[in-house]
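[1] Here's my sequence, what's the structure:
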Amino acid sequence: MADKSRQGDSEAQFAKRINPAKDELSREQFQFIRRVELAQWKKKTEKLRGRNVATGLAIGAVVLGIYGYTFYSVSQEKVMDEIDQEARVRAPKTGAN
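    Predicted structure coming up:
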């Protein structure tokens, strides 16, 4: 097992969370923080851009699908009107006219 006497000596140092608005920072520290934040924002925007493009293409495909289906169904209605009109012309005349 590990030597218990050494555990107290080998504590790892963790990054200290700071608040730039409250803590006194040097100009170099502030600039470093800004560079790191900018790098993080660039990384996030690349991911978001890809998602936005995929979402835009999906929405566009749905819109075009609805648009195409609307034209298709309207053209089918015209065919049905023509068939109904032919049926009326060919139908036997009754004395009700």
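[2] drop to CA atoms for contacts and neighbour counts, all remaining ones
    Will do.
[3] for this protein, what spans make up the helices?
    Applying DSSP state H to the chain gives helices spanning 4-7, 27-90.
[4] so of the ones you listed, which one's packed in deepest?
    Of all those, helix 27-90 carries the top mean neighbour count, a mean of 11, counting by mean count of other Cα atoms under 10 Å.
[5] Now do it: distance to the chain's middle.
    Relative to the mean C-alpha coordinate of its chain, helix 27-90 is positioned 10 Å out (Cα atoms, centre = their mean, to the nearest Å).
[6] Please report how far residue 69 lies from residue 76.
    Residue 69 sits at a distance of 10 Å from residue 76 (criterion: Cα to Cα, to the nearest Å).
[7] I meant residue 38, not that one.
    56 Å.
[8] next one: residue 90
    Distance of residue 90 to residue 76, given as Cα to Cα: 21 Å.
[9] do the same with residue 87
    With distances taken as Cα to Cα, residue 87 is found 17 Å from residue 76.
[10] Let's see this one next, to set against the first:
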Amino acid sequence: TRFLVLSQKPAERTGKDKTSIMLSVKDKVGALYELLRPFASSGVNLTKIESRPSRRKAWEYIFFIDCEGHVDEDRVKKALTELKSRCLFLKILGSYPAHS
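    This is a model prediction of the structure:
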């Protein structure tokens, strides 16, 4: 089951949040490893990673990633900043309270 949360303003930090992003990278050896490294070096735990074929180009994939933490937390900001330089495309879908 998947859920979509819509809000006119970003969710505030609760201390137990998740952040969802979507991104794409060049199709090359080690691309997935390069995506995961910024999370590990920043101490951010991934809770989901899923790939879907892109509609734009053959053999291009979009990755959907959920991680623990809020986009306003320093460790999450650090990971996303480092990740941005490794991606063709990166979109932060948002942060939200994690279900307990």
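[11] TM-score for this pair?
    Here the TM-score for the pair of chains, by TM-score structural alignment, normalised by the length of structure 1, is 0.21; 30 aligned residues with a Cα RMSD of 3.8 Å.
[12] ranges for the strands of structure 2?
    Assigned by DSSP state E, structure 2 shows strands spanning 17-24, 46-53, 61-68, 89-97.
[13] And the last one, what's buried?
    In terms of neighbour count (16 or more other Cα atoms under 10 Å), strand 89-97 of structure 2 has its buried residues at 90, 94, 95, 96, 97.
[14] Which of the residues you listed sits closest to residue 19 of structure 2?
    Set against residue 19 of structure 2, the nearest of the buried residues of strand 89-97 of structure 2 by Cα to Cα is residue 95 (4.1 Å).
[15] burial measure for the residue lying closest to that closest one once chain neighbours are set aside, as a count.
    For residue 95 of structure 2, the nearest residue in space outside its immediate sequence neighbours is residue 19; the separation is 4.1 Å by Cα to Cα, 6 or more residues apart in numbering. Counted with other Cα atoms under 10 Å, the neighbours of residue 19 of structure 2 add up to 22.
[16] Was I right to think residue 19 of structure 2 contacts residue 93?
    Yes - at 7.5 Å, residue 19 of structure 2 counts as touching residue 93 under the criterion of Cα atoms under 8 Å.
[17] if we can go back for a sec, adding distance to residue 75 of structure 2, write the strands of structure 2 out as CSV.
    CSV is the format used below for these (distance: least, Cα to Cα, whole Å):
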stretch, distance to residue 75 of structure 2
strand 17-24, 12
strand 46-53, 13
strand 61-68, 10
strand 89-97, 14
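[18] Which one of those lies nearest to residue 79 of structure 2?
    Here strand 61-68 is closest among the strands of structure 2 (Cα to Cα), at 10.4 Å.
[19] counting contacts, what elements does the closest one pack onto?
    For strand 61-68 of structure 2, the elements it packs on are strand 17-24, strand 46-53, judged by 3 or more Cα pairs under 8 Å, 6 or more residues apart in numbering; DSSP states H and E.
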